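**Q** my questions concern the predicted model and sequence given below.
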Amino acid sequence: MTRSADIEVTANPGETRGRLIFGAWDFPCALGRSGLRDDKREGDGATPIGLFPLRQLWYRPDRLSPPATGLPIRPIAQGDGWCDAPGDPAYNRPVRLPYPASAETMWREDSLYDLLVVLGHNDDPPRPGAGSAIFFHIANEKNGVLQPTEGCVALRLADMLKVLSRCTPQTKMRIGVP
């Protein structure tokens, strides 16, 4: 398979599951609990529509070896967080925990963030309230059904490893746009 430039993510309006297509691969994916939205807002549970660069792969070194990928890689450490407080200067940026404003914990007990790719959504520069912590990560699966995310795109681990193996710094994720 050749390396493809864009990862395509599609869904029917209002649905929390969709398809992630990358070259010849086509995988089921989980989307935000509020489906896809053009006007992403902090806490709305929607996956933003748009074309987003893949900034960096983060991984849990105590659970996984660094996967094969062309993306920049960073190990997740205990104390890593991601600021989701719209009024804070570090909004939609990594922070060290404890942090004085609201921040998501990156070192999770579940496996959802064992691998995650930071998507270039609302980060250049961040606009307060336009959404934070939009990642491509491992899906939560119950009885074979991918569960909705809080606004991210998620795949089963084996599928994500395949996709990562073909990603380069030029790869972008195209969500809900032709």
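**A** Cool, the structure landed. Numbers count the residues shown, from 1 in each chain.
**Q** can we go C-alpha only for contacts and neighbour counts from here?
**A** OK.
**Q** where's the residue positioned nearest the centre of the chain relative to P53, distance?
**A** Ranked by distance to the mean C-alpha position of the chain (C-alpha atoms, centre = their mean), the top residue is F135 at 1.6 Å. Between F135 and P53 the computed distance is 11 Å (C-alpha to C-alpha, to the nearest Å).
**Q** these two touch, right, L64 and S111?
**A** No. Applying C-alpha atoms under 8 Å, one finds L64 not in contact with S111, separated by 10.4 Å.
**Q** alright, now check it against this:
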Amino acid sequence: MLTFRGLTLRCAIGRTGVTHAKQKREGDGKSPIGRYVFEWCALRPDRRPPMPRSQLPTIVLRRSDGWCDEATSLSYNRAVRLPVSISAEAMWRPDGLYDAVIGLSHNTAPRQRRMGSAIFFHLARPGLQATEGCVAIPRSAMRLILPFLSERTQMVILAPADSGRPKRV
């Protein structure tokens, strides 16, 4: 669960659950336990109705936007311009998961190879199917909370022992 300004919302997390941030590994399918700040927001401009703006630094997604997940690359866990010769995820997705996507501060400063990349807060698949390690919410919930998100907003991903307490934004 995710709580925000008194609301409790269902959310999706990693397909294999959660792990402590220091134990997070590239491709393990786990969401990293910890406290994270929202670093930036990216919105896909061709979707209608458009998503509301947040108070975060916001970029407009382009078809050529990608995110490097190749741990041996100097671009690991950074935005890249597609096509590239390294492994990178396309940010312009046909399934709409990244129509609104927010970068979480996991493994960004400093970056450590193989400690997990592309840990985002984004739109959920139908039925809140599990993610590859991100946190995801339905489009309607994102539309509701996006205008209130800023660089002061924090997300806390909790361990299973804390499962009675929701993840907080």
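**A** Cool, the structure landed. Everything numeric here is computed off the predicted structure, so don't read it as measured data.
**Q** please state their TM-score.
**A** TM-score for the superposed pair, counting by TM-score structural alignment, normalised by the length of the second structure: 0.89. Supporting figures: 157 aligned residues with a C-alpha RMSD of 1.2 Å.
**Q** who has more neighbours, L64 and S111 of the first structure?
**A** S111 (15 against 11; other C-alpha atoms under 10 Å).
**Q** residue contacts, the corresponding residue of the second structure for the residue nearest to the centre of the first structure?
**A** Aligned by TM-score structural alignment, F135 of the first structure pairs with F120 of the second structure. With contacts defined as C-alpha atoms under 8 Å, 6 or more residues apart in numbering, the neighbours of F120 of the second structure are 101-104, 134-135.
**Q** dump those residues into a markdown table; add secondary structure and distance to A90 of the second structure as well.
**A** What follows is the contacts of F120 of the second structure, written out as a markdown table (DSSP: H, G, I helix; E, B strand; the rest coil; distance: C-alpha to C-alpha, whole Å):
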| residue | secondary structure | distance to A90 of the second structure |
| --- | --- | --- |
| V101 | strand | 12 |
| I102 | strand | 15 |
| G103 | strand | 15 |
| L104 | strand | 17 |
| C134 | coil | 15 |
| V135 | strand | 18 |
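**Q** now list the buried members of those.
**A** For the contacts of F120 of the second structure, a neighbour count by 16 or more other C-alpha atoms under 10 Å gives the buried set as 101-104, 134-135.
**Q** closest one of those residues to G14 of the second structure?
**A** Each of those was checked against G14 of the second structure using C-alpha to C-alpha; the closest is C134, at 6.0 Å.
**Q** show the contacting residues for the aligned residue in the first structure for that closest one.
**A** The pairwise alignment with the first structure assigns C134 of the second structure to C152, based on TM-score structural alignment. In this structure, C152 of the first structure makes contact with 30-32, 46-47, 133-137, judged by C-alpha under 8 Å, 6+ apart.
**Q** and the helices in the first structure?
**A** Using DSSP state H, the helices found in the first structure span residues 157-165.
**Q** could you point out the longest strand of it?
**A** With residue count as the measure and DSSP state E as the assignment, the first structure has strand 50-59 as its longest strand.
**Q** mean per-residue distance, it versus the second structure.
**A** Relative to the second structure, and after both are superposed, strand 50-59 of the first structure has an average distance of 0.6 Å to its aligned residues, where the measure is mean C-alpha distance after the TM-score superposition for the first structure.
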